[in-house]
Every structure is written in C-alpha cells, then in structure tokens.
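In: Just need the structure, nothing else, for what follows:
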Amino acid sequence: IWAIYVWCRRTDELVDGPNASYITPKALDRWEKRLTDLFEGRPYDMYDAALSDTVTKYPVDIQPFRDMVEGMRLDLRKSRYQNFDELYLYCYYVAGTVGLMSVPVMG
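Out: Model prediction:
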C-alpha cells in the first residue's frame, strides 16, 4: 500500500506541488511513460522499484494509474466543472482510482 500511496502522492504533487506551474502536458506524458516502464519491470528510482515490486506480487491493473494521470491532465486544463457529471468523473480520476489501485493489495 505504501508504494501505491507514494506513487499517487508524487503524481498529485506534479500538478499541486511547489513546481506545478512548470508542469506541462508533455511532462505528464513522460510520467505516464515512466508508469508503463515500472509496470514492465523498468523502474527509474527506488520509489518506482517499490511499486514495480508490488505490481509483480499482486494483480494490480495499470488502468487506474493511467486514469489518475488523466485526472492530473484535467487539473492542468480546468479548475471548475460545468455540471455534476463532469465533477463526478474528475472525482473518479483523482480519488476513485486510489481505491481501484489498492483493493488488489488489501484484498
């Protein structure tokens, strides 16, 4: 669970952290590529290695992670939502995905 939390925190910090004003859609594309690499056993650092180890030990699907990155893309594009359906989708991307990532590990 720690490895999943760290990845989520690092992902969120990209768009909400102190360097958020420097983050571009291309940076999120690179982050998503890095995600793919760690799921394929090619981590970039020790935090990625922890998640890479987790996804080899548990049936964790990459899609919720990709969806969270999509939520970060939404953070770059908009700050207000026109209706409840848009807000609900955003909530899935940035919060609901965490549950989907965690359930395979927690059982």
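
In: alpha carbons only for contacts and neighbour counts from here, please
Out: Will do.

In: What's the local residue count around residue 38?
Out: 21 (other C-alpha atoms under 10 Å).

In: residue contacts, it?
Out: The contact partners of residue 38, taken as C-alpha atoms under 8 Å, 6 or more residues apart in numbering, are 44, 48-49, 51-52.

In: all helices for this structure, in order.
Out: 2-16, 25-39, 46-57, 63-77, 84-91, 97-106 (DSSP state H).

In: starting at the chain centroid, how far to the fifth one?
Out: This points to helix 84-91. Averaging C-alpha coordinates over helix 84-91 and over its chain gives two centres that are 17 Å apart (C-alpha atoms, centre = their mean, to the nearest Å).

In: what helices or strands is that helix leaning on?
Out: Helices and strands touching helix 84-91, by 3 or more C-alpha pairs under 8 Å, 6 or more residues apart in numbering; DSSP states H and E: there are none.

In: Next, the angle helix 97-106 makes with it.
Out: 40 degrees (axes from the mean of the first three to the mean of the last three C-alpha atoms, to 10 degrees).

In: before we go on, could you also do this sequence so I can check it against the first one:
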Amino acid sequence: MTPQDYVQQKAAASGSSFYYAFLFLPAERRAAITAFYAFCREVDDVVDEVSDPAVAQTKLAWWRREVAQSFAGSPTHPVMRALMPLSAAYAIEARHLSAVIDGCQMDLEQNRYLDFANLQRYCHLVAGVVGE
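Out: Predicted structure coming up:
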C-alpha cells in the first residue's frame, strides 16, 4: 500500500463529512488536505482509542519525534511520507502538526475547562490549526 493509499483509507474510514468535501478540491490540494487530515485522525485516535494514559503519552511522544524527523527529511510513517512532499506548497509547518499533538495532549490531561481562555486555546489547537 502506498502512503497515498494509506491516507486515503484513513480519511475515508473516519466517516467524517470532511472527507467528502475534499473530493471537490483540485488533485494536489486534495492530496495535501487528505494527508493532513489523516495525521489529525492518527493523533486523535491515540487519545480516543488507547485506554492506558501512559501508553497514549508514549504514542504522542512518538508522533512528536516523527514530526521532527519528517521535517528533517526522514519521514517513516505513511501519513508523513504522503504529507511531506506537499507541505511546502501549502505552508504546512512542523509547528502546525505539533499544535495538533498539543491539543490531543490536553485531551489526556483535562476534559473540562473552567475558563474561556483555556477552552479557546484547546479549540484552536485541535480544530483552528487545521483551518489555518
């Protein structure tokens, strides 16, 4: 399976309406957003599907290293291998991916926000960054 096939399957399997909206984009833009979305799904699945918080922490730490390694020129995960060739054209930077990981990290540590500022920060990390 190619990295492109992997991200396509990951995005489609999510059941999100976002995937269907991507189908209307030009091919290269569609490939970039599909890979980015697959990254988001991978990282979010760590929080949603891993019941042991220590294991989830370890997996998020692995993704942090994978992002750094990928932007240094050595991606290993199929999502990163699909995303990296398109990242410069769409100004996708390591900081964007790290922000998504930060938001998912917050999911592990907290599930309620007592003030709007922290809720707003969380929403930006897990959703706003994707819009950027």
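
In: So after superposing, what's the score?
Out: Scored against TM-score structural alignment, normalised by the length of structure 1, the superposed chains reach a TM-score of 0.81; 98 aligned residues with a C-alpha RMSD of 1.5 Å.

In: Which members of the contacts of residue 38 of structure 1 are the farthest-apart pair?
Out: Pairwise distances across the contacts of residue 38 of structure 1 (C-alpha to C-alpha) peak at 10.8 Å, for the pair 44 and 51.

In: who has more neighbours, those two?
Out: Between residue 44 of structure 1 and residue 51, residue 51 has the larger neighbour count (other C-alpha under 10 Å), namely 24 against 13.

In: nearest residue to the more buried one other than its sequence neighbours?
Out: Here the nearest residue to residue 51 of structure 1 in space, its sequence neighbours aside, is residue 3; by C-alpha to C-alpha, 6 or more residues apart in numbering that works out to 4.9 Å.

In: Repeat that for residue 36 of structure 1.
Out: residue 62 (7.9 Å).

In: Quick one: map the one you found onto structure 2.
Out: Here residue 62 of structure 1 is matched to residue 94 in structure 2, going by TM-score structural alignment.

In: again, but for residue 13 of structure 1
Out: Per TM-score structural alignment, residue 13 of structure 1 is aligned with residue 45.

In: Kindly report the same for residue 48 of structure 1.
Out: Per TM-score structural alignment, residue 48 of structure 1 is aligned with residue 80.

In: And the nearest residue to that match once chain neighbours are set aside, how far from residue 123 of structure 2?
Out: In space, and not counting its chain neighbours, residue 80 of structure 2 is closest to residue 70: 6.6 Å by C-alpha to C-alpha, 6+ apart. Going from residue 70 of structure 2 to residue 123 of structure 2 by C-alpha to C-alpha, to the nearest Å gives 25 Å.

In: related to what we said a few turns ago, quick check: the residue nearest to residue 36 of structure 1 touching residue 39?
Out: Yes. With contact defined as C-alpha atoms under 8 Å, residue 62 of structure 1 and residue 39 form a contacting pair (7.3 Å).

In: Of those two, give the one with the bigger neighbour count.
Out: residue 39 (21 against 14).

In: Look up the closest residue to the counterpart of that one in structure 2, ignoring the ones flanking it.
Out: Correspondence of residue 39 of structure 1 to structure 2, assessed by TM-score structural alignment: residue 71. With sequence-adjacent residues excluded and distances taken as C-alpha to C-alpha, 6+ apart, residue 71 of structure 2 is closest to residue 94, at 6.6 Å.

In: re earlier: what count of nearby residues applies to the counterpart of the residue nearest to residue 51 of structure 1 in structure 2?
Out: Using TM-score structural alignment, the partner of residue 3 of structure 1 in structure 2 is residue 35. By other C-alpha under 10 Å, the residues close to residue 35 of structure 2 number 29.

In: OK, contacts around residue 35 of structure 2?
Out: Per C-alpha under 8 Å, 6+ apart, neighbours of residue 35 of structure 2: 4, 7-8, 79-80, 82-83.
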